[in-house]
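Asks: okay, here's the prediction I keep looking at, along with the sequence it came from:
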Amino acid sequence: MATAVETLGKLERRITISFPLTDVRTEVEKRLKVQAKSAKAPGFRPGKVPLKMVAAQYGYQIETEVLNDKVGRAFNDAANENNLRVAGYPRIEPKEDSAEGVLTFDATFEVYPEVVVGDLTTVEIETVKAEVSEAEIDKTIDILRKQRVHFHTKGEAGEHGDGGAAIAANGDRVTVDFVGSIDGVEFPGGKADDYAFVLGEGRMLPEFEAATIGLKVGEAKTFPLAFPEDYHGKDVAGKTASFTITLKKLEWAHLPEVDTEFAKSLGVADGDIAKMREDIKVNLEREVAGRVKARNKEAVMDALVKTASLDVPQALIAQDSERLADMTRQDMAQRGMNIKDVPFPAELFAEKAERRVRLGLILSQLVGDNKLQATPEQVKAQVEDFAQSYEDPREVLKYYYSDRRRLAEVEALVLEENVVNYVLGLSKSSSKVVAFDELMGSNAQA
């Protein structure tokens, strides 16, 4: 039996559930007898263990299961009878003042809120667009060349000699010995032999690189180096050290020529450079389209958060905070990080979880009201789009359609795109052109 629904707050509700103690005892005895048929104990054949011994071993567990089943069933029945949309899980607490022979529990829970989206025709949204020019293709080719760089001794003549002066400069790979000290005392991590790095890549502190530039092989130099206050090495952060470096090896960067062989190394079978540039352009345009879509989706989501009015269930925020904490923990573990003693309090993720839950409720309302669900045709088109960038598109199709969870992820993406298109179609949207570098440097996430 359940009492009428009590309203405790905007979303919080309470139902009191009660049932006779005899109902619980009857069900416990019934389950104990079933358990006794397969119970084992020393000195007894299977199924011949006395019921008292079975009760002593399994009684608590079975009683807990019966209570959970009865309370859960009674709560679900009450929620259905009252047409309640329960958000999250109820908090079940026994009541101390139960009548004799009656078990009574309070079920406290939240319900889903009313979502008022607002007038989307008055919303102003700025979207972005970008183009891929020849300059971007050239920059990408330069990056690809640098990824295939190989080094040769600087200053030597011959096929791989640069013919230049053997003096360290930006772009060169240097191999050095170095030792650092603070107040005349060497410190941990301040010494290394045969340490190689490329000048200009920023791997070393600016003072270190500046001192290395201009050295010849065999030369040494002593210089002061001020560690930043936020330096990762806490023992030296904010302190000034004296370093001595000795240049032991100097190599220049030999970038491959943009020729037939270079094109072949990028997968162009016949080595046609024009085809290579076209392939690069297609890939860049696909990347740009993805980033533009992400930026524009984020702009729409921001507008929806500002426009919609709703109360967000705390139970859903707590659940999503836990989910985000678990995802972060798993991601760090997969990266090989030692997270054994690293705390992951869900509270750290509460702000992000609140936005995710809020958006989820808004999108659900929009989709339901305007029939924006993903169609099978849209889902298939999205999967085929994913497959275009893979060598065997059929394997990609198989990958998604063989697992309902993977396909559900695609459906969610399509659904979000439907919402974005719907909102942009109603709102006062404007568009601006953003530079390629600005777009590629952004990390918009929906």
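Replies: Received the coordinates, thanks.

Asks: use CA for all of it now, contacts and neighbours both
Replies: Will do.

Asks: report all helices and strands that the helix or strand encompassing residue 252 contacts.
Replies: Using DSSP states H and E, residue 252 sits in strand 240-254. On a contact count with 3 or more C-alpha pairs under 8 Å, 6 or more residues apart in numbering; DSSP states H and E, strand 240-254 meets strand 150-153, strand 173-182, strand 220-226.

Asks: and here is the other one:
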Amino acid sequence: MQVTETLNDGLKRGYAITVTADELEAKVTEKLTEAQPTIEMKGFRKGKVPLALLKKQFGDRLMGEAMQESIDGAMSKHFEETGDRPAMQPDVKMTNEDWKVGDDVEVALSYEALPDVPEIDFSDIKLERMVVKADDASVDEALQNLAETAQSFESRKKGSKAKEGDQVVIDFVGKIDGEAFEGGAAEDYPLVLGSNSFIPGFEDQLVGVKVGEEKAVELSFPEDYQAPDLAGKSAVFDVTVKDVKAPQAAEINDELAKQFGAEDLAALKAQVVERLEAEYTGAARAVAKRKLLDVLDGKVAFDLPPSLVQAEADQIAHQLWHEENPDVEGHDHEKVEPTDEHMKLAERRVKLGLFLADVGQKAKVEVSDAEMSQAVMAQARQYPGQERQFFEFIQKNPQMQQQLRAPIFEDKVVDHIFDTAKVTEKEVTKDELQKAVEELEAEDDV
């Protein structure tokens, strides 16, 4: 077998691989010799079929396997000897397309190698991390929000008109072309106006109704309504209002605390403080991480595989196009060409991605099974009632597993760098932290 370099330009590599006919023949003979003891053929005892006869009958079929194994072996040996790591799947093409048995096999191998990533001293990096304590005003606001979620409703005075946020108790019958349809009727139904729990337009027409009033609510079902036989059709709902109730926020006391699983109000306040400060810590970490990435972006420089940059830029352009065109759900539109801004962002992402991957590998950072399970469970909660199917989908989909593993790995590498860098803490207000987060989000939108 012969490997000859044909291209060495930056990170681009090209090689001509020749597998001789004698090597292929030896590989086929090796395979037949290995299988010979188990082969039975009419006229011969098991394991006694002559090699020449086996080669005549099975040789052509095994030649393809021999060629593939020889080429794969040559590539593996090449990457082992050179230390090259392909940025993407190598391009392998057979160049003598008129090949026939007895000829050498000639293959062209080309790829972009991953670059050598420079090391930097993280102890030279100085960062500031914001720290926010939960103040009394924030705790009171959070408790008030909890009280509102635990609200009850009390009947308004007779003759009161229903307002947005009120609960109306109604009987209704829906009709299309004068005929009642299945699933379109209910009695004593409690509906909170403004909750958007009914078809668009239904709740709006009940604002201002009074107890005892009968109202015909006219509307059309959305074109994408979940029941195809109703989608896009006009309907009339005959509604009878039986009660109009005003929302009553729960009192902030021990009873409220018990509704949320706390022993008393003091315990609930402690839980609120813990939750708020955990949220602040997460937001502050996101800001510090962005600052770290900005520092790393300015400190490290190395050649980037053009194919990776182009693929990342294409993905960025495609994603942003769909955000600007939310009505287009499919991907059968014309190719979205990335702009210079997309290419610049792609270069940053590829550079930092390769750098963090290299740091993580050298630091032996790993994502544990427990961390992966936690990530899968968090994703599965987005599909209530279908958690089992989601778990099975993840188990059978290595690409999805990698998508879940990648951000966990990156965060662990960032924590590794934080541990070495000089990170000082600065206590700030919630508003100052919020401003920093908004500035970060504004940069993401650029």
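Replies: Okay, I see it. Everything numeric in this text was worked out from a predicted model, so none of it was measured.

Asks: just give the TM-score of the two.
Replies: Here the TM-score for the pair of chains, by TM-score structural alignment, normalised by the length of structure 1, is 0.61; 381 aligned residues with a C-alpha RMSD of 5.8 Å.

Asks: re the thing from before, and the next element down the chain from the strand holding residue 252 of structure 1?
Replies: Using DSSP H and E, the first helix or strand after strand 240-254 of structure 1 is helix 260-265.

Asks: so that next one corresponds to what in structure 2?
Replies: Using TM-score structural alignment, helix 260-265 of structure 1 corresponds to residues 254-259 of structure 2.

Asks: contacting residues for the alignment partner in structure 1 of residue 106 of structure 2?
Replies: Here residue 106 of structure 2 is matched to residue 104 in structure 1, going by TM-score structural alignment. Residues near residue 104 of structure 1 by C-alpha atoms under 8 Å, 6 or more residues apart in numbering: 16-19, 94-95, 98.

Asks: next, format those as JSON lines and append distance to residue 414 of structure 1 and neighbour count.
Replies: Rendered in JSON lines, the data for the contacts of residue 104 of structure 1 read as follows (distance: C-alpha to C-alpha, whole Å; neighbours: other C-alpha atoms under 10 Å):
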{"residue": "16", "distance to residue 414 of structure 1": "42", "neighbour count": "22"}
{"residue": "17", "distance to residue 414 of structure 1": "42", "neighbour count": "23"}
{"residue": "18", "distance to residue 414 of structure 1": "46", "neighbour count": "21"}
{"residue": "19", "distance to residue 414 of structure 1": "47", "neighbour count": "17"}
{"residue": "94", "distance to residue 414 of structure 1": "45", "neighbour count": "14"}
{"residue": "95", "distance to residue 414 of structure 1": "47", "neighbour count": "14"}
{"residue": "98", "distance to residue 414 of structure 1": "52", "neighbour count": "12"}
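
Asks: from the residues you listed, which is closest to residue 330 of structure 1?
Replies: The closest of the contacts of residue 104 of structure 1 to residue 330 of structure 1 turns out to be residue 94 (C-alpha to C-alpha; 36.2 Å).

Asks: quick one: the closest one from residue 32 of structure 1, how far?
Replies: With distances taken as C-alpha to C-alpha, to the nearest Å, residue 94 of structure 1 is found 24 Å from residue 32 of structure 1.

Asks: residue contacts, residue 92 of structure 1?
Replies: Residues near residue 92 of structure 1 by C-alpha under 8 Å, 6+ apart: 105-108.

Asks: do the same with residue 276 of structure 2
Replies: Contacts of residue 276 of structure 2 by C-alpha under 8 Å, 6+ apart are 134, 139.

Asks: what do we get in structure 1 for it?
Replies: By TM-score structural alignment, residue 276 of structure 2 lines up with residue 284.

Asks: how close does the host helix or strand of residue 290 of structure 1 sit to structure 2?
Replies: Taking DSSP H and E as the definition, one finds residue 290 of structure 1 inside helix 273-307. Compared with structure 2 after the fit, helix 273-307 of structure 1 shows a mean deviation of 2.4 Å (mean C-alpha distance after the TM-score superposition for structure 1).
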